[in-house]
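Q: below is the sequence, then the predicted model.
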Amino acid sequence: MRGLTVTGVYDVAIVGAGMAGTSLAAAIGSQARVLVLEAEDTPGYHATGRSAAFWSETYGGPGIQPLTTASGPSLRAGGYLAPLGSLHIGRAEDESAMDAFLAEFADSDVRLDRVDPADSVPGLRSEWTLGVQEASCAYIDVAALHAESIATARRAGADFVTDAAFAGATRADGIWTIETKAGAFQARTIVNATGAWADTVAARAGVRPLGLQAYRRTMVQLRTDPGAPEGLPHIADIAGRFYFKPEPGGRLWLSPHDETPTDPCDAAPEEIDVAIAIDRFEQVVDWRVAAVERRWAGLRTFAPDRLPIYGFDRDVPGFFWCAGQGGFGIQTAPAAALLAASLLLGVSPDPAVAAIDAARYSPERF
C-alpha cells in the first residue's frame, strides 16, 4: 500500500487505518471516493492490534451498550464471534457494586443472572462468593474483522496509503490540503480516526482539541498449573481490579485493568503492572503461575465523559470526529461505522442503528 500514487480530490480522507477508520471506509466506500491514510507501515498497529479480543454487552457501561448490542447480529453473521460467556465476580464487600451493576442494565435487553461463581471456576478462593453471569459474552476475531473491513473498503474503491503520518491540513474553497510523510492529498472532508492521536491531529488541522486522554492498559499471557479448564468463561472483577479469559492451549490472558495516563506512543508494559496483575490473579484462584509467556500494552483513549465522539466539528466545516472509543472500539465497530456513515453522508441511518441516539456521541457536547 505504501507508495501508491493517488491524484485528484477525494470526497473523504480518513486519517487512521485502525478498526474505526477501516470500518467506516468499508461503510461509505461505495458512496464516496475515499482515501485512508495510515501513519504506520501496517494498519491496526496500535490499539486494534492489541485488543483483549472479547465482545461484552456490559463492557463500557450503559452508554456503550447500545452500540455493542447493535453490532452483535452482523458480527455473528460474519462468523467473528465464538462462545465464551462472562462471569462477574465479587467478595462480600462488593455487594453494593454488584447491585449497581445489575441496576445499570435492568432496563436493557442484556441478560444477567446471579450465580454461584464457584460452580464455574475450579480453585476459586472462598471469599469470592458473588457472581453474575453474562452468557452473551463472546470471543471476537479482531484480525479477521479488521482485515475484512480493509478488503471491503478496497473492493469499493478506497485507496490506502501507509507510512503517511499526518503533518497538518489547511482548508480553502471547501477543499482540505493534507500534508503527510507520504506527500500531499486533497479531500472535501477529513475524518479524524486516529485514536490516541486524535487531539494532536485536530490541532494540526487548526481544530480545537476536545480533551481526549490516552491510557495504558497491560495484558499478559500466562501458563498456569493447572491449565485453564475447558469451558472457563471470561472472568471480570466487579470492582474493576482485573479480568482474565482462556485462550487456546490452556493459556490465559490477564489484565490488571490498569489505566495509566500517557501521551500517545507505542505503548509497552511496565514490570510493576505485570507484577500487580499476577498478584491480583493469585488472590482469586489457587492455580500456580508457571510462566509469563507474553506481555504487551495498548492505549485506550477516552473523551472527558468516556463516550465516543462521532460527528462533524462544531466550529470547523469538513472536519469529522471518529474518536474516543476507549477500549470498546472493536466490539462496537459495525454499529459505530453505520452511525458515523449516516452522519458523515447526511443520510438516514441504517435500520440496525436507527434507534440509537446519535446526539449523545456528538462533538457538540463539548
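A: Thanks, I have the structure now. In this text the structure is predicted, and so the values were computed from the model without any measurement. Residues are numbered from 1 along each chain as shown.

Q: alpha carbons only for contacts and neighbour counts from here, please
A: OK.

Q: for stretch 243-256, which positions count as buried?
A: Buried residues in stretch 243-256, defined by neighbour count with 16 or more other C-alpha atoms under 10 Å: 243-246, 250-256.

Q: ok, now stretch 299-310?
A: 299-303, 306-310.

Q: what about residue 93, neighbour count?
A: 11 (other C-alpha atoms under 10 Å).

Q: what kind of secondary structure is it in?
A: Secondary structure for residue 93, judged by DSSP: H, G, I helix; E, B strand; the rest coil, is helix.

Q: next up, the contacts around it.
A: Contacts for residue 93 (C-alpha atoms under 8 Å, 6 or more residues apart in numbering) come out as none.

Q: equivalent analysis for residue 207, please.
A: Residue 207 touches 315-316, counting by C-alpha under 8 Å, 6+ apart.

Q: gap between it and residue 312?
A: Residue 207 sits 11 Å away from residue 312 when distances are taken as C-alpha to C-alpha, to the nearest Å.

Q: check residue 88 too.
A: Taking C-alpha to C-alpha, one finds residue 88 at 37 Å from residue 312.

Q: same check, this time on residue 143
A: From residue 143 to residue 312 the distance is 29 Å (C-alpha to C-alpha).

Q: which of the two has more neighbours?
A: Using other C-alpha under 10 Å, the more surrounded residue of residue 143 and residue 312 is residue 312, with 23 against 16.

Q: leaving out sequence neighbours, find the closest residue to the more buried one.
A: Once flanking residues are discounted, residue 312 sits nearest to residue 320: 4.1 Å by C-alpha to C-alpha, 6 or more residues apart in numbering.

Q: in three-state terms, label the one you found for me.
A: Quick answer, by three-state DSSP: residue 320 is strand.

Q: which ones are touching it?
A: Neighbours of residue 320 in contact, by C-alpha under 8 Å, 6+ apart: 189-192, 310-313, 344.

Q: show me which positions of the helix or strand encompassing residue 144 end up buried.
A: Assigned by DSSP states H and E, residue 144 belongs to helix 142-155. Burial within helix 142-155, assessed by neighbour count using 16+ other C-alpha under 10 Å, is assigned to 142-143, 145-150, 152-154.

Q: A further structure is provided below for comparison with the first:
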Amino acid sequence: MDARFDIVVVGAGMAGASLAARLGKQARVLVIEAEESPGYHATGRSAAFWTESYGGPQVKPLTTASGPELHRLGVLTPRGALTIGRTGQERDIAAFAQTYGGVGIAVERLDRAEIAARIPDLKPEWTCGVLEPSTCDIDVAALHQHYLATARKAGVALWCRAGLAAATRVSGGWALTLADGRRIGCDMLVNAAGAWADPVARKAGVEPLGIAPFRRTIAQVAIEPVAPDSLPLVLDVAGGFYFKPESGRLWLSPHDETPSSPCDAAPEEIDVALAIDRFEQVVDRPVLRVEHRWAGLRSFAPDRLPVYGFDPQDGAFFWFAGQGGFGIQTAPAAAVLGAGLLLGKVMGEVDPEPFGPGRFLGR
C-alpha cells in the first residue's frame, strides 16, 4: 500500500475542494481527481451567479448561509435578478413573490414600466416581474482557487489523473486502487464526484441513490446595441431561459435539462439555437453572432435536494453530491455542514436532516 489517510475525497471540483479545505487541519485528507486539473467539469462551466431563490425554498438556507463567507472572500459582485412573466402569467409571478418572500428573501414586485427601465428594448408582452436585489455574480475561479489553496496550506494532498478504479471494504475502512495504479488506504471515503457520484458508489459496493446528470447549455453572444453592464440576471418565471451581461457580451441559456451519461459535456447546436430564439422573444436586440458555447452537467438526486451524510448501510461511505446547479452558490455552508457530519461535530446553522441519504431508505 502506497499511503494511508483518514479521509479520501473523490472529486476536486467545488464540492471536494471546499470540503477538503474545512477538513484539512483536523484529519489526514487526500483529494483524488480523474482529470489533469481540478474543476474541469461542472465547476469550470458555471453561469456564475448567487441568487437565494435558485434551487427552491429548501435549498435557500444553504445559499443564504453561504452569503457572508462569499462576501468576505470578495468573490461576489452585485447584480440583482429579475424574474419576468408575460401577460397572463401574473399569478405565477405572484406565487413566486409569495413563496420566496415567505422564506425571508427580499423581493419586490415590478410592473411593466419598472421592468422595461431595467431591460432595454423589452418586448411589450412581458408585463410582470419580481426583483431580487441581493443577487450577485460569483467569481467561480477565484472561489475554487481559494479552497484549493486553503486545503493545500492545511496539509491536504491533491492527486490529479488519479481517478478511483476500485474500492474494497476492509476492516477499519477502505483499500482503494487508483487509475494510475497506486493503492491507498483510508478510514472514510467521501463521494464528491458530481455527475459520477452513482458510478463511484457502485465501485465501492454501495447502492446508488439515483443521482442523475443533466446537460445545461450556455452561449456567449454579441448583440447590438451591446448588453449594458447594469442589466440584471433575467430569468423566465416558466423556466424557459436566463441571461445576464458579461463584459459587453451576453451569456444566455435555454435552461435546458437534458438527461446525460457522465461525460465531458458538449453543447448541442439545437440548444444554442433555442437559447437565441427565446432571448429574441424577450428583447428587441438581435443576436449578431455566437462567440462561445459550452455545456456542463448538473446532477440531481430524485427529490432535487443535495445529499450530505453517511450512507445508512455503510458508515464509512459519505455522500457529498447531488448539488444540481446550486453547488457553487451553496459551497461555504455545504462544506461546513459536511465537515461537521464527518467529524461528529455541530457546525454551522443549517439543519442537515433534509439532506441526509437516509431519506432514500427502501430505494
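A: Good, I have the coordinates. This is a predicted model, so every value here is computed, not measured.

Q: fetch the TM-score of the aligned pair.
A: Superposed pair, TM-score by TM-score structural alignment, normalised by the length of structure 2: 0.97. Supporting alignment: 356 aligned residues with a C-alpha RMSD of 1.0 Å.

Q: before we move on, back to that, distance from the chain centre to the helix holding residue 144 of structure 1, please.
A: 16 Å (C-alpha atoms, centre = their mean, to the nearest Å).

Q: after it, which helix or strand is next?
A: Using DSSP H and E, the first helix or strand after helix 142-155 of structure 1 is strand 159-161.

Q: so that following strand corresponds to what in structure 2?
A: Counting by TM-score structural alignment, strand 159-161 of structure 1 pairs with residues 157-159 of structure 2.

Q: that stretch vs structure 1, average offset?
A: Compared with structure 1 after fitting, stretch 157-159 of structure 2 has a mean deviation of 0.4 Å; criterion: mean C-alpha distance after the TM-score superposition for structure 1.

Q: quick one: distance of that stretch to the chain centre.
A: Between the centre of stretch 157-159 of structure 2 and the centre of its chain there are 22 Å (C-alpha atoms, centre = their mean).

Q: for that stretch, which outside residues touch it?
A: For stretch 157-159 of structure 2, contacts defined as C-alpha under 8 Å, 6+ apart pick out 12, 29-33, 152.

Q: give me the buried subset of the residues you listed.
A: For the contacts of stretch 157-159 of structure 2, buried by 16+ other C-alpha under 10 Å: 12, 29-33, 152.

Q: next, format those as JSON lines and append distance to residue 233 of structure 2 and secondary structure.
A: Shown next, in JSON lines, are those (distance: C-alpha to C-alpha, whole Å; DSSP: H, G, I helix; E, B strand; the rest coil):
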{"residue": "12", "distance to residue 233 of structure 2": "28", "secondary structure": "coil"}
{"residue": "29", "distance to residue 233 of structure 2": "38", "secondary structure": "strand"}
{"residue": "30", "distance to residue 233 of structure 2": "37", "secondary structure": "strand"}
{"residue": "31", "distance to residue 233 of structure 2": "34", "secondary structure": "strand"}
{"residue": "32", "distance to residue 233 of structure 2": "35", "secondary structure": "strand"}
{"residue": "33", "distance to residue 233 of structure 2": "32", "secondary structure": "coil"}
{"residue": "152", "distance to residue 233 of structure 2": "34", "secondary structure": "helix"}
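
Q: out of those, who's nearest residue 90 of structure 2?
A: Distances from residue 90 of structure 2 to these, taken as C-alpha to C-alpha, are shortest for residue 12 (42.9 Å).

Q: that closest one and residue 43 of structure 2: what is the separation?
A: Counting by C-alpha to C-alpha - residue 12 of structure 2 and residue 43 of structure 2 are separated by 9 Å.

Q: next: residue 116 of structure 2.
A: Residue 116 of structure 2 is 33 Å from residue 43 of structure 2, by C-alpha to C-alpha.

Q: with neighbour numbers in mind, choose between these two.
A: residue 43 (24 against 18).

Q: that one pairs with which position in structure 1?
A: Under the alignment (TM-score structural alignment), residue 43 of structure 2 maps onto residue 48 of structure 1.

Q: give me every residue that touches that match.
A: 18-19, 142, 330.

Q: show me which pair in the contacts of stretch 157-159 of structure 2 is furthest apart.
A: 33 and 152 (14.6 Å).

Q: quick one, strands of the stretch 201-350 of structure 1?
A: 213-225, 234-237, 243-247, 251-255, 260-262, 288-302, 309-312, 319-323 (DSSP state E, counting those that start in this stretch).

Q: which of the ones you listed sits closest to residue 101 of structure 1?
A: Ranking the strands of the stretch 201-350 of structure 1 by proximity to residue 101 of structure 1 (C-alpha to C-alpha) places strand 234-237 first, at 11.5 Å.

Q: for residue 125 of structure 2, which non-adjacent residue is spatially closest?
A: Residue 125 of structure 2 sits nearest to residue 86 (C-alpha to C-alpha, 6+ apart), 5.3 Å away.

Q: can you find the partner of that neighbour in structure 1?
A: By TM-score structural alignment, residue 86 of structure 2 lines up with residue 91.

Q: contacting residues around the residue positioned nearest the centre of structure 2?
A: Note on structure 2: the residue nearest the mean C-alpha position is residue 327, at 2.7 Å, using C-alpha atoms, centre = their mean. Applying C-alpha under 8 Å, 6+ apart to residue 327 of structure 2 gives the contacts 14-15.

Q: tell me the counterpart of it in structure 1.
A: So, by TM-score structural alignment, residue 327 of structure 2 is matched to residue 329.

Q: state the distance from its match to residue 236 of structure 1.
A: From residue 329 of structure 1 across to residue 236 of structure 1, the span is 19 Å (C-alpha to C-alpha).

Q: how about residue 354 of structure 1?
A: 31 Å.

Q: higher neighbour count, the two?
A: For residue 354 of structure 1 and residue 236, the more surrounded residue by other C-alpha under 10 Å is residue 236, and the numbers stand at 21 against 15.

Q: picking that back up, could you dump the strands of the stretch 201-350 of structure 1 to a markdown table with distance to residue 340 of structure 1?
A: A markdown table is the format used below for the strands of the stretch 201-350 of structure 1 (distance: least, C-alpha to C-alpha, whole Å):
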| stretch | distance to residue 340 of structure 1 |
| --- | --- |
| strand 213-225 | 21 |
| strand 234-237 | 30 |
| strand 243-247 | 30 |
| strand 251-255 | 30 |
| strand 260-262 | 27 |
| strand 288-302 | 17 |
| strand 309-312 | 6 |
| strand 319-323 | 7 |
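
Q: so which of these is nearest residue 361 of structure 1?
A: Across these, closest to residue 361 of structure 1 is strand 309-312 (C-alpha to C-alpha), at 4.9 Å.

Q: so what does residue 226 of structure 1 match up with in structure 2?
A: With TM-score structural alignment as the criterion, residue 226 of structure 1 matches residue 225.

Q: and that match, what does it touch?
A: Shown in contact with residue 225 of structure 2 (C-alpha under 8 Å, 6+ apart): residue 285.
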